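Asker: Here is the input, now give the coordinates:
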Amino acid sequence: MTVGSERYYTYLYQGRIRGGHVVQIILSWPHTAPLEEKALRCFVSHDLKMSAKQLLKHYTKRWPIEIFFREVKQNFGMGQYQIRALKGIKRLMLMIQFVYLYLKRMTPNNSCLGESLRQCQRKQKQELVKIIYRKAQNGVALKTIFEELKIA
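Answerer: As a prediction, the model looks like this:
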């Protein structure tokens, strides 16, 4: 099957799942990686009228949104916020989107956002160790360093 400019192998199954709901499940592999476990994508739909091609087209457009929410939950702790007011939710999402877009812009093309964040965290820790090391070499007391870092 061809969706856009990409070719896929697909397998369509329609049947009941737990709870009695009838769904269609599409297993899909890129034409370049048939039956490779890591390349497998599984799509589930309650809309039995939608063809496999329509469903894959829909998901190819939606996939960047799914990636955004996964990365936001994993890297920004979005799943831990407990904001109830709509105004607060909108502000938080706007702030997260700005930070996300900035970081994506700074991330090399073939690396993931999470790796870029971890790299930034490593650099930040290294800089902190350098500061502590220099202060210790200059004879600054450990207690003073702790106080300056607000970890006393």
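
Asker: From now on I want contacts and neighbour counts done on CA atoms only, so please keep to that.
Answerer: Will do.

Asker: I'd like to know how many residues surround residue 139.
Answerer: Residues near residue 139, counting by other Cα atoms under 10 Å, number 9.

Asker: quick one: it is in a helix?
Answerer: No - counting by DSSP: H, G, I helix; E, B strand; the rest coil, residue 139 is located in no helix; its state is coil.

Asker: this one as well, want them side by side:
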Amino acid sequence: MKAFLSTDVSLTNEEVLRYYSKRWAIETYFRTAKVHLAMARYQVRSTQTIDRYLALLMFASMCCIYNDPGDLIDVLHHYRSLKKQDIIAYIYFQAQAGATLAQIKTQLRTA
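Answerer: The predicted structure is shown next:
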């Protein structure tokens, strides 16, 4: 069972659901930003810093979605998958070229 509550008793059920559906995209965006873009880890204290950070975050999100239309979370998963594939390909080609594991780790800055 799902229930939607509203403090504005003058709204109809349809209006409450319409407002909720408009708000849902905003809620999922900020949830994605907190979890996948590390938005929750930054501690900023001035309103100017908060405005700048949010502008940068939204710009980065817009760039991701512009290059690969879809939901932000899907785009982030797609880019992470591509990054993993690139790393695997890099390790494979370095191994084929005779690089040692220590050299590859150093190149990838994991050593």
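
Asker: quick one: the helices in the first structure?
Answerer: In the first structure, the helices defined using DSSP state H lie at 52-76, 86-106, 113-137, 142-148.

Asker: now the ones you listed in a markdown table, with mean neighbour count?
Answerer: Listed next are these as a markdown table, based on neighbours: other Cα atoms under 10 Å:
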| stretch | mean neighbour count |
| --- | --- |
| helix 52-76 | 14 |
| helix 86-106 | 13 |
| helix 113-137 | 13 |
| helix 142-148 | 12 |
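
Asker: could you dump those to CSV with distance to residue 30 of the first structure?
Answerer: Below are the helices of the first structure laid out as CSV (distance: least, Cα to Cα, whole Å):
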stretch, distance to residue 30 of the first structure
helix 52-76, 12
helix 86-106, 25
helix 113-137, 24
helix 142-148, 54
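
Asker: among those helices, which is nearest residue 25 of the first structure?
Answerer: Checking the helices of the first structure against residue 25 of the first structure by Cα to Cα gives helix 52-76 as the closest, at 8.9 Å.

Asker: residues in contact with residue 4 of the second structure?
Answerer: Listed by Cα atoms under 8 Å, 6 or more residues apart in numbering, the contact set of residue 4 of the second structure reads 16-17.

Asker: Tell me the residue in the first structure aligned with it.
Answerer: Aligned by TM-score structural alignment, residue 4 of the second structure pairs with residue 43 of the first structure.

Asker: Please determine how far that match is located from residue 64 of the first structure.
Answerer: 15 Å (Cα to Cα, to the nearest Å).

Asker: do residue 26 of the first structure as well
Answerer: Here the criterion is Cα to Cα. By it, residue 26 of the first structure lies 19 Å from residue 64 of the first structure.

Asker: what does stretch 61-71 of the second structure rub up against?
Answerer: 72, 75-76.

Asker: Would you format the residues you listed as JSON lines with distance to residue 45 of the second structure included?
Answerer: Output for these, formatted as JSON lines (distance: Cα to Cα, whole Å):
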{"residue": "72", "distance to residue 45 of the second structure": "27"}
{"residue": "75", "distance to residue 45 of the second structure": "30"}
{"residue": "76", "distance to residue 45 of the second structure": "28"}
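
Asker: ok, now which ones touch the residue nearest the centre of the first structure?
Answerer: Nearest to the geometric centre of the first structure sits residue 71, at 2.0 Å (Cα atoms, centre = their mean). Residues near residue 71 of the first structure by Cα under 8 Å, 6+ apart: 113-114.

Asker: about what we covered before: separation between the match of residue 4 of the second structure and residue 7 of the first structure?
Answerer: Computed as Cα to Cα, the residue 43 of the first structure to residue 7 of the first structure distance reads 16 Å.

Asker: Looking at the first structure, name the residue matched to residue 104 of the second structure.
Answerer: With TM-score structural alignment as the criterion, residue 104 of the second structure lines up with residue 145 in the first structure.
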